[in-house]
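Colleague: can you look at this prediction? I've put the sequence above it.
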Amino acid sequence: MSTNEINNQPTKWRIYLVYFLAFVLFSVAAGRLFYLTVLDKEFLKNQGEIRAVRTESIPATRGMILDRNGEPLAVSTPTWTVIADPRSLWALDTVPAGALDPTKERKTAKQEIARLAEVMGVGRAWLEERFETNRNKGFMYLKRQIPPHEAQAILEAGVVGVSKIKEYKRFYPAGEVAAQVVGFTNIDDKGQEGIELAYDKALQGKPGKLSYVKDLKGNIISVLGQEVPERAGENIELSIDMRLQYLAYRELKAAVTEQRATSASAVILDVRTGEILAMVNQPSYNPNDRSDLEYDQLRNRAVIDLFEPGSTMKPFSVTAAMRSGQYTTESIIDTSPGYIRFGRYTIRDLGNYGKINLEKLLVKSSNVATSKIALSLPQDTIWNMFYELGIGTPVGIGFPGEATGVLPMHPKWHPSEIATLSYGYGLSVSTLQLAQAYMVLANGGYKVPVTIFKQDLPPDGEQVVPANIAHDVVGMLQQVVAQGAKKAQIPGYNVAGKTGTVHKVGASGYQYDQYVSLFAGVVPATDPRLAMVVMVNDPKGQEYYGGEVSAPVFSRVMEGALTVLNIPPDRPEGLREVRLETKTPYRIVQGN
């Protein structure tokens, strides 16, 4: 073997090694290509889809909130929201000139942002900062829930990565009239207050999914199909009757304005079904425009605010006394000399009424007579009566923030505590709780659950007061209106009710220049159908008594409600000619 052959031997070996390695690499690549294109072709498909296919969430329509007659209280309207893909926009700075379209001049991200800011009518620096903050994100809101023409104007600018999506915006046809009951949603369509919050899950529905292919600019090239259809939220039908709601709201607002009161609330109940037909509050707000909203306006005062009910509780103390068997309608109580002392504490009447029966007790609203009755009964008699009527326990309508109220229970009662409890001091209730108690009396002592939802059939309840006693007490309350609270009277109808004027509690005790004015009543008294409580907080006008401030509101509202609901008069001889205004809200106007 020659020297050259010996020297060439390693060279040939290296060449063969290179050929072999090249063959191995080619085989691996070919095998991988065969595997991906034939055996596992879904991989390449998925990779392509990752870069070009997008899945968009399709918003579901939120369920409507309706009144008992099908009138909408909350509806969702479609709107457009303009969005951006910051990552695609900033990618313009990395694309060589002419790579996308050789005939067009290269665009930079900042140039596009400047053009977009001009179209949107916002500051360039502010918009550029937002894009910079979200530089690595594929999604950013630009303008949410705007009219179609405004969204179209932004899209026509053709800015890279800018597109639109459909969203829904909540609209409240009743505005401030039902604001605290219905509540509202935020910009993401999530319930924040009222029924919108309490039943947010049922109202929301379930969004769908839609797949599509888009280009570098974010434009949709083709829709691949709807993967999951959206499911609309459930509609909720309330027991509220908007005809009565408008009427009660108008009269309550007028009273608050006239009396320069701090706040007020009113509730109307159907005594047979427990349905809330109207629930209004002052002050209120417009849920369609919350730019000047104050937190205090959000309160559904009818279920949240508490107050001492005062003399409006005396009918229930009388009821407890009659149920005990120790008292009847003929029982006589001696109130002389017009006051009763407990050590340094003195309970007084407005005068010395002498010997009076239970009816006169309610007509004169005697604190002394009520106290003497309570002290003559076993200690827990009055407490048990109040508790069974729902005082001190939640009504249970499922409303956010519903107050429990306060019904104190003492291991050992002081006589003054029993006495003050009997005429409505030392405890606290909401307007709704007080209305529930009067509803029980009006329904023959039969207590049905109070509800905010429309009922097809009367619900089951329980007899908490014997029917004959409930009937007798309502008859006494009829005389209270006939002889005393005359501003609660309604032409053609017998009205049963009780006034209450309560000193407010302040930092240093009871404030003798601040009051809560109350009237609670039922109509028609001979066959009750409706119960209503009107509470006016801190009236600053010339009048502050419940019979002067709240009773007229009750009369005007109920006069219209009885006509709207076509409830026939039970005292035709007292009916004067009336006419019905043609425009809602409905109201009876007395003729000359």
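Modeller: On my side now, so go ahead.

Colleague: from now on I want contacts and neighbour counts done on CA atoms only, so please keep to that.
Modeller: Fine.

Colleague: now the longest strand along the chain: how far from the chain's centre is it?
Modeller: Criterion DSSP state E: the longest strand present in the chain is strand 509-523. Put simply, strand 509-523 sits 26 Å off its chain's centre (CA atoms, centre = their mean, to the nearest Å).

Colleague: list the buried residues of it.
Modeller: The neighbour-count check on strand 509-523 (16 or more other CA atoms under 10 Å) flags 514-523 as buried.

Colleague: packing partners for it?
Modeller: Strand 509-523 sits against helix 431-442, strand 496-506, strand 530-537, helix 546-549, helix 551-564, with contacts defined as 3 or more CA pairs under 8 Å, 6 or more residues apart in numbering; DSSP states H and E.

Colleague: alright, now check it against this:
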Amino acid sequence: MKARIIIIFLFFSTVWLLVLSRAFYIQVWPNEKLAQLQERKYQTRIKLNSQRGSFLDKDKREIAMSQISYSIYADPKLVKSPKATARQLSKILGVSYESIFSKIKDKNRRFVWLQRFIDDHKFARVKDAELEGISSVQEWKRVYPFENLYKGIVGLVGQEGAGLEGLELKYDKAISGDSEKINVKRDARGRPLNIDGMIVTENQMGNDLVMTIDTDLQFYFETQLKETMQTFEGEGAIGIVLDAATSEVRAMVSLGNSGKHDLVLKQKAITDVFEPGSTLKPFVMALGLEENLIQANSKIFCEYGKMKVADRWIKESDSHHQFAYLSPSEILAFSSNIGIAKVGFQLGTDKLREGLLKFGFGQKTLVDFPGESKGVLHETPWNSHLLANISFGQGISVNALQLTNSFAALVNGGMLNRPTLVKGRRNTETLDYTELERAEPTRVISKKTSDLLKVMLSSVTHEGGTGVNARVPGFLIGGKTGTAQKASSKYRGYEPNAYLSSFIGFIPVHEPRYVIYVMVDTPKKSFYGSQVAAPVFAKVASFLARKEGMVPNLISDKNLVAGFDKTRKPSSKPKVDTTGFTPETKMLSLRDVLKSSHATDDLEFVGRGSKVELMESEDAETGAKKVKVYLKAN
């Protein structure tokens, strides 16, 4: 009997020991499987957006920022009356009854979003309604204070807080904070254990990014392009302003058919390509000068306005242009197709293609923006007709930023930079600012060639030149008009009666600070770049001059470069320069300099004014001539 009692006692003691051991194991010892089961049963996991850093313009004004918002969600299992709840929420949230009811009628679902990022007024009404199974969460919403002004550049983010377009996509990692997934706890009956029906979380913020864009300039440029599109009934427009020395983008506007932005879908200045037309001619001229195939005082026979190449005829764009001999400056001023084609023939296909590649054509600029197109620069060999066409901007395609950036290298002393939209980052907590690392510029032409091109391009904007409407009172500017046929997107060839009217220029001539590009797509009332785009350049350049406090040089056009007479008769022989200068000084005009024997020397421009003074010297070691051109006031 006693033995039985002992055996029973030991048996139950063993059982209890096993039960206690198991309880200890379950309660204390970690068990991944049980933890997962507990999490599924007693918690709901949702992802909350982090607070993204802001995008700031160059003056540190916020153009994209995050602000607190509220999102409404439901646990359908806890909604007692789905129909009544759906009707009430429909009135508060402004969402259809059917949409809400379809989300909350399924009792097997435990979490569903009803509406994200509602305003304070809607949130207060939902909270006051005290609807069972309906809760809210506080998260960050992306807002754009300037609305559409920057959408083509900054882009947008999705509901989950990730960048989808533009700079929001390009710099998504740099500007994002740490997104957080939080667990919404439930009680034994599966009900969320929220405090006052709201979840609040604080995440690590992302960095602020400081852009190169000037908001005032961006707005002014957009306004001018809209007015021009309306006046000439254009189908679109692009405008770009670059810092000539660094290629920082100061403004970039892209307008569509309605005159509004192509809302964040694409930035046409970077993604779309087109034939540049006559705006490519200065690059061909620069390459001819760089290779010493032509000189500033050369004369090129322009065939009286008509030249046969292979089995085709090349003509001037203006039927009144029937010149015999033109200088390089006059070829640019009159936008001579035949004159520039002859420069292209002297270069040949290999040198021309190699030179255009050095300027960045046919390849991406690597600007900090997604979706850039590289354009088209065909592989050699080229036939003679294609060589001529490319020389005056046909048979080659570029994007607007690519063209503007290459033009900056043409006039800034010959240095090609990588264009940038974001200049630096700012820590959101310490406000410490750090400049982003910039790529080193590369030299594409000599400073001498660049200086010559600047003076030549200034002749385009004087009387008789095609860019006279681009002039800015009180300032000497240079540039080039472009009137390119619009390539068809449906078939080979060009669209009938469709042109891209453009002007690209810089201000001021001797120390360029800004390069400005204007292009209007398919204007109906007029299509010449000199009539459509050049006046916009003048307005934007004038605005920049005032805003930046540039000092007017008060140069008279006729004192600097003599006007060209459109009605002059073609000469049968080239004019031979007989002007010679002694080492002592002599007061001249810039046109005299470019027509003299000194145009082949190493020229260096110093100062400002309407008259020039030459100081000739000779290198003792090489014997090469070096001439300083001192600009003096009247």
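Modeller: That came through, no problem. Since the structure is predicted, the reported quantities are computational estimates derived from the model, not experimental observations.

Colleague: before we move on, back to that, nearest to Ala419 of the first structure, out of the helices and strands packed on strand 509-523 of the first structure?
Modeller: Shortest separation from Ala419 of the first structure across these is recorded for strand 496-506, at 15.6 Å, computed as CA to CA.

Colleague: give me the contact list for the closest one.
Modeller: Residues outside strand 496-506 of the first structure that contact it (CA atoms under 8 Å, 6 or more residues apart in numbering): 308-312, 315, 362, 474-481, 485, 510-525, 544-547, 551.

Colleague: quick check: angle from that strand to strand 530-537?
Modeller: Per axes from the mean of the first three to the mean of the last three CA atoms, to 10 degrees, the angle that strand 496-506 of the first structure makes with strand 530-537 is 30 degrees.

Colleague: how about the helix or strand hosting Leu421 of the first structure, aligned to which bit of the second structure?
Modeller: In the assignment (DSSP states H and E), Leu421 of the first structure maps to helix 415-422. Taken onto the second structure by TM-score structural alignment, helix 415-422 of the first structure occupies residues 384-391 there.

Colleague: which stretch among the helices and strands packed on strand 509-523 of the first structure is buried most, on average?
Modeller: Most buried of these, by mean neighbour count (mean count of other CA atoms under 10 Å): strand 530-537, with a mean of 29.

Colleague: hmm, who's touching it?
Modeller: 256, 261-271, 431-432, 434-435, 438-439, 442, 515-524, 549-551, 553-554.

Colleague: mean deviation, it versus the second structure?
Modeller: Superposing on the second structure and averaging over aligned pairs (mean CA distance after the TM-score superposition for the first structure), strand 530-537 of the first structure comes out at 0.8 Å.

Colleague: and the lengthiest helix in the second structure, what does it pack against?
Modeller: If you go by DSSP state H, the second structure has its longest helix at helix 2-27. Taking 3+ CA pairs under 8 Å, 6+ apart as contact, there are no helices or strands that helix 2-27 of the second structure lies on.

Colleague: what's downstream of it, the next helix or strand?
Modeller: Counting by DSSP H and E, what follows helix 2-27 of the second structure is helix 32-42.

Colleague: could you list every helix and strand in contact with that next one?
Modeller: The criterion is 3+ CA pairs under 8 Å, 6+ apart, and there are no helices or strands that helix 32-42 of the second structure contacts.
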